[in-house]
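Asker: what would the 3D arrangement of this be:
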Amino acid sequence: MPVVTARSVTRREGTALPTTRPAAQRRRLGTELRELRERADLRIDDAAAELRCSTSKISRLENGKTPPQERDVRDLVRFYGGSIEVGERLQEMARSGQDNGWWGDEFKDVFTDRLVAEQLKEYVQLEEYASAITSYTADVVPGLLQTESYITALTELLFSNHDAELRKRFVEFRLRRQRILHRDDAPRLRFLISEGTLRQPVGGSDVATQQLDAISKRIVENDPSCVVRIVPLIAVSPALYGGSFSVIVFDDPADQDTVLVEGRNAPTYLKSDADVERYGQSFAEIEKVSLDAGASLDAIEEARAILRQI
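Answerer: The predicted structure follows:
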């Protein structure tokens, strides 16, 4: 299997390209505002003084790190000496960059209470607009493949100190993510799951077994847009010792292909071409030592037998 990169991804016939995501629009807008400022021979301090704001706000705006306000964009373009046409175009980009997505509208309460880390919020944004996602998991079942009972059990385990209603909202949030699987322009997915993950009795034997059934169903369906394979315990590869990671790639060249590396406390996001290429190669190496469809189903059946003894 060749290494997957953003520009090598081809979409399935009859599907539409995903809309450029707000984060990409914000980066484009920020770049153009910075270029306008520099051509006008002005400093960030000058722009901050004009808007009566902090220099950090201007810096975040130019780096695409904050949702832009149309009024700020209009005033900056005017201050930099940009034309009316440029101002109108950049204000339209500002409107496009303000979209909070379903995660910010439907589940604002979940993020406000900090049950969902900002890092996960960023991942959901990436996931929503991705062309392809390749993922290796060494601890839990990938989020897009988790059953409701498995999600509920994980939530009870990890967030037992939170209010029950908020935990319920978190489960709803995780299930809402999975709608991406049913979109016409859903990303192409490839999941490699460690065999050890299958044997973990998350939620008890019944819940864990139901989760195995869901994974088996994915393999049996043989859908090329969502491939699942198991990495056996006896597999040997240097790439297996780096922990869980995902490579998220995009059709739009304006978007940055991104690697998410799981950490004990929080994930790390890597966006350089070298990192994306390196982790893409790691995925390819792990895929080489993973089981084929039939052997993957056998590994799941063996895990099911172990869980039944618990």
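Asker: CA atoms for contacts and neighbours, from now on please.
Answerer: Noted.
Asker: list the contacts for the spatially most central residue of the chain?
Answerer: Closest residue to the average C-alpha location of the chain: Y123 at 3.1 Å, with CA atoms, centre = their mean. By CA atoms under 8 Å, 6 or more residues apart in numbering, the contact set of Y123 is L260.
Asker: so which bits of the helix or strand where it lies are buried?
Answerer: Element membership for Y123, per DSSP states H and E: helix 118-129. Within helix 118-129, the residues that count as buried by 16 or more other CA atoms under 10 Å are Y123, V124, Q125, L126, E127, E128, Y129.
Asker: quick one: those as JSON lines, columns for distance to G87 too.
Answerer: Shown next, in JSON lines, are the buried residues of helix 118-129 (distance: CA to CA, whole Å):
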{"residue": "Y123", "distance to G87": "31"}
{"residue": "V124", "distance to G87": "31"}
{"residue": "Q125", "distance to G87": "27"}
{"residue": "L126", "distance to G87": "28"}
{"residue": "E127", "distance to G87": "31"}
{"residue": "E128", "distance to G87": "29"}
{"residue": "Y129", "distance to G87": "27"}
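Asker: I have a second one here; can you model it like the first so I can compare?
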Amino acid sequence: MSEEEEPGWEVEPDDEWGVAVIATVGRQLRLRREALGMRAAEFARAVGYSEDMVYKIESGKRIPRPEYLDKADKVLDAGGLLSAMKEDVEKVRYPKKVRALAEREAKAVEIKLYDPLNIHGLLQTPEYARALLLMRRPAYSSEEVERFLSARMARKSIFERDPAPEISFVLEEWTLRRPLGGREVLRRQLEHLAMAGQLRGVELQVMPMDCEEHAGLAGGIEVLKFADGSAVGRSPAVVNGRPVEEPRHLRILELRYGSIRAQALTPRESTTFIEHLLGAT
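Answerer: Predicted coordinates:
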């Protein structure tokens, strides 16, 4: 698909910050184009997009791609001002809820994660993540799949932070065995897990299916701790999954997570277990 054929993403209507950012970017693009006396059709040919897409971006109805802003900056001789908008525009490309989660993760110094249904999003390969998104019912549109996939992969930059946060994952054995997306997708996912477990500050533990006790039956758990001593947690078993900061709620989450870790295989045992699954896949 050529760039001029590829549609831009729409801003979520309830994303007030995103709507304001894209409206401002679009207005700046239009004002600079008009200041040079350049018609929309001429500008569209110069940047390699359709005239209709130019109007949609300038009216704030579509999120411009990063390459669009770079080309516009050059064509309109903006001296880097339009290209500089890419950082905020890139954030708007991600769904509002995902963006808020990524912002919290970017500030955390310690993260504890347990997902009973799937391999956690921070550990997913693009192929595995895409397979999960395509399985969703009612189905996501192609645009939504790409948007959620891009957002999920962008969150993985947390592993590149310096200093990196301490991150603990507990994975269910069945999620490592079920070939969602196909055997080859699962194999690449297991290979990725084996490498992720070697990262500094990352601990992976597997909850085996033959474990006779399990403190995580009430649902997933997320706990993020910050440098100032504050924390935020979330679990469907506590206040219907809404983020909580109250000490009594956080204590419940920490207690459950600690029990889950104690019942799961140790990090070393888990690494061996994943390598064993790799050999059998």
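Asker: of the buried residues of helix 118-129 of the first structure, closest to D206 of the first structure?
Answerer: Set against D206 of the first structure, the nearest of the buried residues of helix 118-129 of the first structure by CA to CA is V124 (28.8 Å).
Asker: just give me the neighbour total for V109 of the second structure.
Answerer: Under the neighbour criterion other CA atoms under 10 Å, V109 of the second structure is assigned a count of 18.
Asker: wait, a strand at it?
Answerer: Yes: checked against DSSP: H, G, I helix; E, B strand; the rest coil, V109 of the second structure lies within a strand.
Asker: aligned partner of it in the first structure?
Answerer: In the first structure, the residue matched to V109 of the second structure (TM-score structural alignment) is S131.
Asker: kindly report the same for E172 of the second structure.
Answerer: Under the alignment (TM-score structural alignment), E172 of the second structure pairs with S194 in the first structure.
Asker: what number of residues lie near its match?
Answerer: Neighbourhood size, S194 of the first structure [other CA under 10 Å]: 23.
Asker: buried residues of the longest helix seen in the second structure, list them for me.
Answerer: Scanning the second structure for the longest helix, with DSSP state H as the assignment, gives helix 16-35. In terms of neighbour count (16+ other CA under 10 Å), helix 16-35 of the second structure has its buried residues at 18-19, 21-27, 29-30, 32-33.
Asker: rebuild the residues you listed as a markdown table, extending it with distance to S157 of the second structure.
Answerer: A markdown table is the format used below for the buried residues of helix 16-35 of the second structure (distance: CA to CA, whole Å):
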| residue | distance to S157 of the second structure |
| --- | --- |
| G18 | 21 |
| V19 | 25 |
| V21 | 23 |
| I22 | 24 |
| A23 | 28 |
| T24 | 27 |
| V25 | 26 |
| G26 | 28 |
| R27 | 31 |
| L29 | 30 |
| R30 | 33 |
| R32 | 34 |
| R33 | 35 |
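Asker: on that earlier part again, let me see the contact set for the match of E172 of the second structure.
Answerer: Contacts of S194 of the first structure by CA under 8 Å, 6+ apart are Y136, T137, A138, D139, I230, V231, P232, L233.
Asker: ranges for the strands of the first structure?
Answerer: Under the criterion DSSP state E, the first structure contains strands at 132-137, 188-194, 226-231, 245-249, 258-261, 268-270.
Asker: deepest of the ones you listed, which one?
Answerer: Of all those, strand 245-249 carries the top mean neighbour count, a mean of 26, counting by mean count of other CA atoms under 10 Å.
Asker: start and end residues in the second structure for that strand, please.
Answerer: Taken onto the second structure by TM-score structural alignment, strand 245-249 of the first structure occupies residues 221-225 there.
Asker: next: stretch 38-56 of the first structure.
Answerer: Counting by TM-score structural alignment, stretch 38-56 of the first structure lines up with no residues of the second structure.
Asker: now do the end-to-end distance for that stretch.
Answerer: From its first residue to its last, stretch 38-56 of the first structure covers 17 Å (CA to CA, to the nearest Å).
Asker: contacts only, for the counterpart of T258 of the first structure in the second structure.
Answerer: Under the alignment defined by TM-score structural alignment, T258 of the first structure corresponds to V232 in the second structure. Going by CA under 8 Å, 6+ apart, V232 of the second structure touches V223, L224, K225, P243, V244, E245, L250.
Asker: change it to 7 Å
Answerer: By CA atoms under 7 Å, 6 or more residues apart in numbering, the residues touching V232 of the second structure are V223, L224, K225, P243, V244, E245.
Asker: in terms of contact, does the first one touch V109 like I think?
Answerer: Meaning V223 of the second structure. No: with contact defined as CA atoms under 7 Å, V223 of the second structure does not reach V109; the gap is 10.8 Å.
Asker: if we can go back for a sec, can you redo the strands of the first structure as JSON lines with distance to E50 of the first structure?
Answerer: Compiled in JSON lines, the strands of the first structure are given as follows (distance: least, CA to CA, whole Å):
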{"stretch": "strand 132-137", "distance to E50 of the first structure": "42"}
{"stretch": "strand 188-194", "distance to E50 of the first structure": "46"}
{"stretch": "strand 226-231", "distance to E50 of the first structure": "51"}
{"stretch": "strand 245-249", "distance to E50 of the first structure": "38"}
{"stretch": "strand 258-261", "distance to E50 of the first structure": "35"}
{"stretch": "strand 268-270", "distance to E50 of the first structure": "34"}
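Asker: closest to R167 of the first structure out of these?
Answerer: Once the strands of the first structure are compared by CA to CA, strand 132-137 is nearest, at 23.4 Å.
Asker: and the angle for the closest one with strand 188-194?
Answerer: When axes from the mean of the first three to the mean of the last three CA atoms, to 10 degrees is applied, the directions of strand 132-137 of the first structure and strand 188-194 differ by 10 degrees.
Asker: same for strand 132-137 of the first structure, what does it pack against?
Answerer: Where contact means 3 or more CA pairs under 7 Å, 6 or more residues apart in numbering; DSSP states H and E, strand 132-137 of the first structure is packed against strand 188-194, strand 245-249.
Asker: now do it: distance to the chain's middle.
Answerer: Using CA atoms, centre = their mean, to the nearest Å, the mean C-alpha position of strand 132-137 of the first structure is found 10 Å from that of the whole chain.
Asker: what's the answer for stretch 94-114 of the second structure, then?
Answerer: 9 Å.
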